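Trainee: mind looking at a prediction? Sequence and model below.
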Amino acid sequence: MKKLTYFTSEFVSPGHPDKVSDQISDAVLDACLADDPNSRVACEVFCTTGQVVVGGEITTTTYIDIQDIVRRKIDEIGYREGMGFDSNCGVLNAIHSQSPDIAMGVDIGGAGDQGIMFGGAVKETPELMPLAIVLAREILVRLTKMTRSKELAWARPDSKSQVTLAYDENGKVDHVDTVVVSVQHNPDVTQEQIREEVIEKVIKPVLESYNLDPAQVKKFHINPTGRFVIGGP
């Protein structure tokens, strides 16, 4: 009997609450840098039902319209009225200037109070990332494109994927063990249609593009809770 080791990675879509917050804070940074390349931006975003809170410390010489940035980004992500979250939400701007004590360490060209981040690369994929995270990401890239193009007309912006790979004793991929996809949907579509279309139109083409046999997948879990109409923040 083969001795197998299992490795799992997860990825979320642009409509996932964590990613909504990330994209808004990135958009605030982009708006600052567009007019003032020397901007210093520490921007955090919190999203919940009907409300976005933008806070943090910003040092810049330009004016940015937080309300407009937030609403444009929510529209771009794809949230519309009736989905439980859309660009008509409340927006609270809690941005203020940087602490003068922290600024002292930055104004002279230092790195302030920041730490050091590090990581590594693997040869498993052309992207130099572990295969499980690449597959989880590519599944959501494909799903998001099909959602926005209306090819999957029932799909809504919030989704998540998870891929588990089985490795043999030599560290080589033996097979794809499990694929999980949870995708927000309109209330009229059946779970059978969601399962069939996600597996056939989204998952299988991605696995095949990486020379993996979809027939060897042990388990597909598509919307395992059975319903995902209200999603997002």
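Mentor: Perfect, I can see it now.
Trainee: going forward, measure contacts between C-alpha atoms and count neighbours the same way
Mentor: OK.
Trainee: show me where this protein has strands.
Mentor: 5-12, 40-48, 51-59, 90-96, 155-167, 173-185, 219-222 (DSSP state E).
Trainee: quick one: contacts for G55?
Mentor: C43, E44, V45, N93, A94, I95, H96 (C-alpha atoms under 8 Å, 6 or more residues apart in numbering).
Trainee: what's the distance between it and P233?
Mentor: For G55, the distance to P233 (C-alpha to C-alpha, to the nearest Å) stands at 17 Å.
Trainee: L212 too?
Mentor: L212 is 34 Å from P233, by C-alpha to C-alpha.
Trainee: thinking again about what came up before, how about a markdown table for the strands of the chain, with distance to I102 added?
Mentor: A markdown table is the format used below for the strands of the chain (distance: least, C-alpha to C-alpha, whole Å):
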| stretch | distance to I102 |
| --- | --- |
| strand 5-12 | 34 |
| strand 40-48 | 12 |
| strand 51-59 | 11 |
| strand 90-96 | 13 |
| strand 155-167 | 37 |
| strand 173-185 | 42 |
| strand 219-222 | 47 |
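Trainee: one more structure, for comparison:
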Amino acid sequence: MPKQNYIFTSESVSEGHPDKVCDRISDAVVDLFLAQDPYARVACETLATTNRLVIAGEVRGPKSVLEQVEDVARAAVRDIGYEQEGFHWRTLDFACHLHQQSADIAVGVDAAGAKDEGAGDQGIMFGYACQETPALMPAPIHYSHQILKRLAEARHSGAVAWLGPDAKSQVSLQYENGRPVRATSVVVSTQHGESVSQEEIRETVRRHVLEVLPPGWMCPEDQFYVNPTGRFVIGGPDGDAGLTGRKIIVDTYGGAAPHGGGAFSGKDPTKVDRSAAYAARYLAKNVVAAGLAQKCTIQLSYAIGVSHPLSVYIDTAGTGQVDEDRLADVLRQLMNLSPRGIREHLGLNRPIYARTAAYGHFGREPEADGGFGWERTDLVDALRRAF
């Protein structure tokens, strides 16, 4: 029987974390190509370190787009807020090593004759949903994200001028009878200006944490850690090198559900690492929203060049109201899980990815232009009818 009483912890990192800077730039490049050609192919990796950005990868799309990559990368750094001596959007050194996609990959992925478009790679992808929060996300990662989003809003608005772009949060929650009931500890580290006192930082952070956590959930004072090292002035890529794709657990469910291993950022939607993970979350969320289960984990698997998924696995952790095998069959009837089917159903061939790079790819509000469309719950009625 699953454990019912325990403490579970998840972390988040801000848009100014070195790895998230790289995710943002890689996704901005994806958006740049998709804005010019909805069927462009992009696999973009970014490295950031002290006053230096390096972009590499494979693309297929209008060659003229390559001339805009540097401007897009610098704009992303500026939007995040880096104008520091060790990392400044205007003065950093920039190198771009994007080149044409491998013809061997293209021939397997492209549709031709009677052959449908195949998956861009092999792999396994997971989606998850649960009833712990209104967003149907696990509570520890949800609140970790929200704390950093509040701090970022205060920084961007100028309400707290001394906040820097780089920050991390970590929330530990006590579960009783399988439900979160309170925080046992909260950790927040945030980059700050030279002159601000640690006491002011602590009280500012406390205010935002209290706004995020449900009433009465705040941890004991001796378990509230703010900038535990005592100083965090040097941050971002100046303090630590960043790479695309190193925060995959932050991007998904905070460790509360499995992860297939593939990163999302920098990849166009023919890459099932990204699109099939979005599809799995979409289906799992609709299952929970329809009341068919309190928790739902879905695994999809693919082979490079093959259009259909090799397997569809569903686990409702003993909370399901319907047969899981029957549920898998119904979901495959409601959604075409080929790479093309996923892209068309969720509207993924659009420049909607830079906004996903920080504060999680899941648990966000669907947007009018198709952003976070995988968070819709438009299959609820059909699922209820089917059962």
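Mentor: That came through fine. Quantities reported herein were computed from a predicted structural model and do not represent experimental measurements.
Trainee: can you give me the TM-score here?
Mentor: Here the TM-score for the pair of chains, by TM-score structural alignment, normalised by the length of structure 1, is 0.92; 226 aligned residues with a C-alpha RMSD of 1.6 Å.
Trainee: related to what we said a few turns ago, out of the contacts of G55 of structure 1, which are buried?
Mentor: Buried members of the contacts of G55 of structure 1, scored by 16 or more other C-alpha atoms under 10 Å, are C43, E44, V45, I95.
Trainee: right, and the pair among the residues you listed with maximum separation?
Mentor: Largest separation among the buried ones among the contacts of G55 of structure 1 by C-alpha to C-alpha: V45 and I95, giving 10.3 Å.
Trainee: shared neighbours, the two?
Mentor: Common neighbours of V45 of structure 1 and I95 (C-alpha under 8 Å, 6+ apart) are V54, G55.
Trainee: in structure 1, point out the residues matching stretch 157-170 of structure 2.
Mentor: Alignment of stretch 157-170 of structure 2 against structure 1: residues 149-162, by TM-score structural alignment.
Trainee: element containing L300 of structure 2?
Mentor: strand 295-302 (DSSP states H and E).
Trainee: follow-up on the earlier one: more neighbours, L212 and P233 of structure 1?
Mentor: A direct count of neighbours by other C-alpha atoms under 10 Å for L212 of structure 1 and P233 places P233 higher, at 20 against 17.
Trainee: next up, the contacts around that one.
Mentor: By C-alpha under 8 Å, 6+ apart, the neighbours of P233 of structure 1 are H16, P17, C47, T48, T49, G50, G84, F85.
Trainee: pretty sure the fifth one is touching S87, no?
Mentor: No. When contacts are counted by C-alpha atoms under 8 Å, T49 of structure 1 is not listed as touching S87 (11.3 Å).
Trainee: the two: which is more packed in?
Mentor: S87 (22 against 13).
Trainee: nearest residue to the more buried one in space, please, no chain neighbours.
Mentor: When the adjacent residues along the chain are set aside, S87 of structure 1 lies closest to R71, with 4.7 Å between them (C-alpha to C-alpha, 6 or more residues apart in numbering).
Trainee: which residue in structure 2 aligns with D174 of structure 1?
Mentor: Match for D174 of structure 1 (TM-score structural alignment): V181.
Trainee: give the burial count for that match, as a bare number.
Mentor: That count, for V181 of structure 2 with other C-alpha under 10 Å as the rule, works out to 15.
Trainee: got a list of what it touches?
Mentor: Under the criterion of C-alpha under 8 Å, 6+ apart, the neighbours of V181 of structure 2 are L173, Q174, Y175, W217.
Trainee: ok, so what distance separates the nearest residue to the second one once chain neighbours are set aside from I147 of structure 2?
Mentor: What that stands for is Q174 of structure 2. Using C-alpha to C-alpha, 6+ apart and skipping the chain neighbours, the partner closest in space to Q174 of structure 2 is I7 (4.5 Å). Distance, I7 of structure 2 to I147 of structure 2, using C-alpha to C-alpha: 19 Å.
Trainee: same deal with G230 of structure 2?
Mentor: Going from G230 of structure 2 to I147 of structure 2 by C-alpha to C-alpha gives 20 Å.
Trainee: more neighbours: the two, which one.
Mentor: Remark: of G230 of structure 2 and I147, I147 carries more neighbours, 28 against 10, as counted by other C-alpha under 10 Å.
Trainee: P205 of structure 1 versus the counterpart of the more buried one in structure 1, what's the distance?
Mentor: I147 of structure 2 maps onto I139 in structure 1, with residues paired by TM-score structural alignment. Distance of I139 of structure 1 to P205 of structure 1, computed by C-alpha to C-alpha: 9 Å.
Trainee: and V173 of structure 1, by the same measure?
Mentor: With C-alpha to C-alpha as the criterion, V173 of structure 1 and P205 of structure 1 are 18 Å apart.
Trainee: do I have it right that T297 of structure 2 meets V312?
Mentor: No. T297 of structure 2 is beyond contact range of V312, at 10.6 Å (criterion: C-alpha under 8 Å).
Trainee: so for the two, which sits in the more crowded spot?
Mentor: T297 (22 against 17).
Trainee: ok, back up a step: please pick the buried ones from the contacts of P233 of structure 1.
Mentor: Buried among the contacts of P233 of structure 1 (16+ other C-alpha under 10 Å): H16, P17, C47, G84, F85.
Trainee: burial of the closest residue to R137 of structure 1 other than its chain neighbours, as a residue count?
Mentor: Spatially, and ignoring its direct neighbours in sequence, R137 of structure 1 is nearest to F11 (5.5 Å; C-alpha to C-alpha, 6+ apart). F11 of structure 1 has 21 neighbours, counted by other C-alpha under 10 Å.
Trainee: also T147 of structure 1?
Mentor: So T147 of structure 1, with other C-alpha under 10 Å, has 19 neighbours.
Trainee: nearest spatial neighbour of it, skipping sequence neighbours?
Mentor: In space, T147 of structure 1 is closest to A155, 5.5 Å off (C-alpha to C-alpha, 6+ apart).
Trainee: how about N38 of structure 1?
Mentor: T60 (7.2 Å).
Trainee: the one you found: neighbour count?
Mentor: 18.
Trainee: for it, give its distance to V53 of structure 1.
Mentor: 20 Å.
Trainee: cool, and A155 of structure 1?
Mentor: 27 Å.
Trainee: more neighbours, these two?
Mentor: A count of neighbours by other C-alpha under 10 Å puts A155 above the other of A155 of structure 1 and V53, at 22 against 17.
Trainee: V28 of structure 1 touches I66, doesn't it?
Mentor: Yes. Using C-alpha under 8 Å, V28 of structure 1 is in contact with I66, at 7.3 Å.
Trainee: okay, and the common contacts of these two?
Mentor: By C-alpha under 8 Å, 6+ apart, no residue touches both V28 of structure 1 and I66.
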